[in-house]
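Peer 1: generate coordinates for the sequence data below:
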Amino acid sequence: MDNVSVVIIFTLSGINETVNYRVTLFSLTLLYYCIILFVNISLIMIIILNENLHEPMYIFLCNFCISGLYGTTGFYPKFLLDLLSSSQEISYSGCLFQAFIMYSFACSELSILAVMAYDRYLAICRPLHYHSFMTKKRLSQLVCFSWLTPFCIFSINVLLTSKLKFCGSNIEKHFCVNWVIVKLACPETDTVSNSVIAYATIFIYVSHGFFIIWTYMHLITTCVRSTEDKVKFMQTCMPHLISLITCTVAVVFDLMNMRFGSKDLPQSLQNFIATEFLIIPPVMNPLIYGFKLTKIRNRILGLVYIKGKLPLP
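Peer 2: The predicted structure follows:
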């Protein structure tokens, strides 16, 4: 194809193996998406409506849940429609938009985990200086950082992709991601800029990872000295650590599969690896924080107790 404008529709062929059980998959996916919406929106509303939870840790957690809603909304509605459709297609602009959402969601999760690690480091390792460091202004800056960093990076990424000339329109996945779109570019097309931005993005988020490791080294060193700090670590840092490991493993698996994965793997397994970061963290994170953080758990139990005491009409 001589011009990028020729490609106006991409075909998502990763869903082809589901032909024989699409109704079942649609029902399970719809149910699971409803669970994602329920647990995340519930936790967000609990934090917003309870003034006792208007603290940095809970505000970051609220953003974590919003990020989960943002990423899953970029995938599940389109996937559900594709399961009911005889042809799985997406417009050129829609594909770029979905790719932007997928990447920015995954990286916003890592950015939020990084600022949450910083918050826990200040609270446990620098408790006397916590309130002087974690002011409302600093809190706003950290929240903006966790959202604007991935948004700016992937705006550039998608903009560069939109300027490529394509010689193919078949995406061997069930949703759009930037790296797969770039691979459809014509052989003579210059993709150096895309590669540079991709490696720069990897460097930025590997740096996030090293920062989180550094903060946890200090946290663990501090907590082993005091029983009180051990309790605080187990209550507030363990959910964060579990979320970090889950998110990192899911994203790394997907990246490794895209770059080096074998095409001999069953398509269903490839689909699961690709969407693992959209399946496990969005449900697991609010559940872990909801049950582990004492203030949120007490609030949930209080609501359940009050409802149980209401007289029947």
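Peer 1: C-alpha from now on. contacts and neighbour counts both.
Peer 2: Will do.
Peer 1: now do the helices in the stretch 51-200 of the chain.
Peer 2: Assigned by DSSP state H, counting those that start in this stretch, the helices in the stretch 51-200 of the chain fall at 56-73, 76-84, 92-125, 130-133, 136-162, 178-182, 192-223.
Peer 1: going by neighbour count, which residues in stretch 52-67 are buried?
Peer 2: Burial within stretch 52-67, assessed by neighbour count using 16 or more other CA atoms under 10 Å, is assigned to 53, 56-67.
Peer 1: next one: stretch 99-107
Peer 2: Of the residues in stretch 99-107, Ala99, Phe100, Ile101, Met102, Tyr103, Ser104, Phe105, Ala106, Cys107 count as buried by neighbour count, 16+ other CA under 10 Å.
Peer 1: and the fourth one, what does it touch?
Peer 2: Neighbouring residues of Met102 by CA atoms under 8 Å, 6 or more residues apart in numbering: Gly71, Gly74, Phe75, Val177.
Peer 1: check the last one too.
Peer 2: Contacts for Cys107 were tallied using CA under 8 Å, 6+ apart; they are Pro150, Tyr205.
Peer 1: how far off centre is stretch 239-258?
Peer 2: Centroid separation between stretch 239-258 and its chain, computed with CA atoms, centre = their mean, to the nearest Å, is 10 Å.
Peer 1: kindly apply the preceding question to stretch 159-178 instead.
Peer 2: The chain centre lies 21 Å from the centre of stretch 159-178; the measure is CA atoms, centre = their mean.
Peer 1: these two touch, right, Asp2 and Leu164?
Peer 2: No: at 10.6 Å, Asp2 does not count as touching Leu164 under the criterion of CA atoms under 8 Å.
Peer 1: which of those two has more neighbours?
Peer 2: Neighbour count, other CA atoms under 10 Å: between Asp2 and Leu164, Leu164 has more, with 20 against 10.
Peer 1: how far away is that one from Lys307?
Peer 2: Distance, Leu164 to Lys307, using CA to CA, to the nearest Å: 57 Å.
Peer 1: can I get the buried residues of stretch 99-107 in a markdown table including distance to Thr149?
Peer 2: Listed next are those as a markdown table, based on distance: CA to CA, whole Å:
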| residue | distance to Thr149 |
| --- | --- |
| Ala99 | 16 |
| Phe100 | 13 |
| Ile101 | 13 |
| Met102 | 14 |
| Tyr103 | 12 |
| Ser104 | 9 |
| Phe105 | 11 |
| Ala106 | 12 |
| Cys107 | 9 |
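Peer 1: and those residues, which is closest to Pro187?
Peer 2: The shortest approach to Pro187 among those belongs to Ala99, at 21.5 Å (CA to CA).
Peer 1: structure for this one too, so we can compare:
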Amino acid sequence: MSDSNMTDFTNPSTFILLGIPGLKTAYVWISIPFCTIYAIAVMGNFTILFIVKREPSLHEPMYYFLCMLAVTDLLLSTSTIPKTLNIFWFNSREIDFSACLTQMYFVQCFSVMASGILVAMAFDRYVAICHPLRYSTILTNSVVAKIGLAVVLRSGMLIMPNPILAKQWPYCRTNIIPHTYCEGIAVLKVACTDIRVSSYYALSVAFLVTGVDVSFISVSYIQILRAIFSLPTKDIQLKAFRTCGSHLFVFLIFCIPSLFSILTHRFGQNVPQHVHVLIANVYLLVPPMLNPIIYGVRTKQIRNSLLGSSLIT
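Peer 2: Prediction:
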């Protein structure tokens, strides 16, 4: 298909994903870290799922939430990276219109879902540290299942209007999207109509989800920090600080690039396009790679189970 910027269609059968504008000659080199990080993410998250399923002592709320995060990370990264690598390696840039909207929905849905699970994990740590004697009665299997269902329903319902609205708009200027995947606002920008309804809704959802989740996580960790200061020894305090710090670091790595991508589409006209596209890929690649390390390998029970499995084999 031609890369012409002007077309005479109203509803395209396909879109063209340009990849990373201006960096086409470097695609082979760029694909190496992309592929490596994705492979680590897949291997790490599947390892977490395998260990938790295999080890009965890990059948606890904390590890159930960790498994939810692992599944979400796998789905989030897999919804975009295989297509991105196809662009880098085989110049396979066409994507069906319906597939594009589906990809847009799943990227946004799994992003909101991951954020919700991080909130649930912060709540789990709050109960474990601040109310240890009531932990098993507060976070029962039934409560964990309800929290997981609420996270899924929240993300699915909040994001559903985005592809529905996007499908209604006419696309009569171009079918070329300067991105590696069907990022929401990047798709809407090629529509030849007033997209303020979609734009304002997407922005509202982004800030609502981020604001609510950051607030809940902040409250949880403030209470956790207050409990930490009352711990008897410096060693225990330092260990708790490390755990909290690493968890907050993962949330910020996930949250900041996502907000940057959304705000750049609207207000960052001076930001180079290739920088924007690269950062938009960071929160789809880096957190799924880091989460198994931060929440898994650094967790004593999982580390011991992993070492035990290695010794057996």
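Peer 1: please state their TM-score.
Peer 2: Scored against TM-score structural alignment, normalised by the length of structure 1, the superposed chains reach a TM-score of 0.88; 305 aligned residues with a CA RMSD of 2.5 Å.
Peer 1: what does stretch 137-150 of structure 2 correspond to over in structure 1?
Peer 2: On structure 1, the counterpart of stretch 137-150 of structure 2 by TM-score structural alignment is residues 132-145.
Peer 1: the helices of the stretch 51-200 of structure 1: which one's closest to Val23 of structure 1?
Peer 2: Using CA to CA, the helices of the stretch 51-200 of structure 1 put helix 76-84 closest to Val23 of structure 1, at 7.6 Å.
Peer 1: next, the buried residues of stretch 161-173 of structure 1.
Peer 2: By neighbour count with 16+ other CA under 10 Å, stretch 161-173 of structure 1 contains the buried residues Thr161, Ser162, Leu164, Lys165, Phe166, Cys167, Ser169, Asn170, Ile171, Glu172, Lys173.
Peer 1: tell me the counterpart of the third one in structure 2.
Peer 2: Which is Leu164 of structure 1. That one, Leu164 of structure 1, aligns with Trp169 by TM-score structural alignment.
Peer 1: my guess is Val250 of structure 2 meets Leu290, correct?
Peer 2: Yes: the pair Val250 of structure 2 / Leu290 is scored as a contact, 7.3 Å apart, by CA under 8 Å.
Peer 1: shared neighbours, the two?
Peer 2: Between them, Val250 of structure 2 and Leu290 share no contacting residue under CA under 8 Å, 6+ apart.
Peer 1: distance of the residue nearest the centre of structure 1 from Tyr70 of structure 1?
Peer 2: Nearest to the mean C-alpha position of structure 1, counting by CA atoms, centre = their mean, stands Ala106 at 3.8 Å. As defined by CA to CA, Ala106 of structure 1 lies at a distance of 10 Å from Tyr70 of structure 1.
Peer 1: Thr135 of structure 1 too?
Peer 2: Using CA to CA, Thr135 of structure 1 is found at 27 Å from Tyr70 of structure 1.
Peer 1: not counting its neighbours along the chain, what's nearest the aligned partner of Glu94 of structure 2 in structure 1?
Peer 2: Per TM-score structural alignment, the equivalent position to Glu94 of structure 2 in structure 1 is Glu89. Setting aside the residues directly before and after it, Glu89 of structure 1 is nearest to Thr11 in space (CA to CA, 6 or more residues apart in numbering), at 4.5 Å.
Peer 1: could you do Ile48 of structure 1 as well?
Peer 2: His54 (7.3 Å).
Peer 1: wait, doesn't the one you found sit right on Ile46?
Peer 2: No: contact criterion CA under 8 Å: His54 of structure 1 and Ile46 do not qualify, at 10.3 Å.
Peer 1: looking at structure 1, name the residue matched to Ser215 of structure 2.
Peer 2: Checking TM-score structural alignment: Ser215 of structure 2 goes with Phe210.
Peer 1: next, count neighbours for that match.
Peer 2: Residues lying near Phe210 of structure 1 (other CA under 10 Å) number 12.
Peer 1: equivalent analysis for the one 10 residues further on, please.
Peer 2: Other residues near Ile220 of structure 1 number 17, with proximity taken as other CA under 10 Å.
Peer 1: mind telling me what it corresponds to in structure 2?
Peer 2: Alignment of Ile220 of structure 1 against structure 2 is given by TM-score structural alignment, with Leu225 as its counterpart.
Peer 1: how about the contacts made by that match?
Peer 2: By CA under 8 Å, 6+ apart, the neighbours of Leu225 of structure 2 are Phe241.
Peer 1: doesn't Met6 make contact with Thr174 of structure 2?
Peer 2: Yes: under the criterion of CA under 8 Å, Thr174 of structure 2 makes contact with Met6 at 5.3 Å.
Peer 1: the residue of structure 2 most remote from its centre in helix, strand or coil?
Peer 2: Note on structure 2: the largest C-alpha distance from the chain mean falls to Pro232, namely 37.0 Å (CA atoms, centre = their mean). Following DSSP: H, G, I helix; E, B strand; the rest coil, Pro232 of structure 2 is assigned to coil.
Peer 1: would you mind measuring from it to Asp124 of structure 2?
Peer 2: Pro232 of structure 2 is 22 Å from Asp124 of structure 2, by CA to CA.
Peer 1: what does Glu51 of structure 1 correspond to in structure 2?
Peer 2: Using TM-score structural alignment as the criterion, Glu51 of structure 1 maps onto Pro56 of structure 2.
Peer 1: now swap in Gly14 of structure 1 and tell me
Peer 2: Matched by TM-score structural alignment, Gly14 of structure 1 corresponds to Gly19 in structure 2.
Peer 1: which strand or helix spans that match?
Peer 2: Assessed by DSSP states H and E, Gly19 of structure 2 sits outside every helix and strand.
Peer 1: how much space between it and Leu76 of structure 2?
Peer 2: Here Gly19 of structure 2 is placed at a distance of 18 Å from Leu76 of structure 2 (CA to CA).
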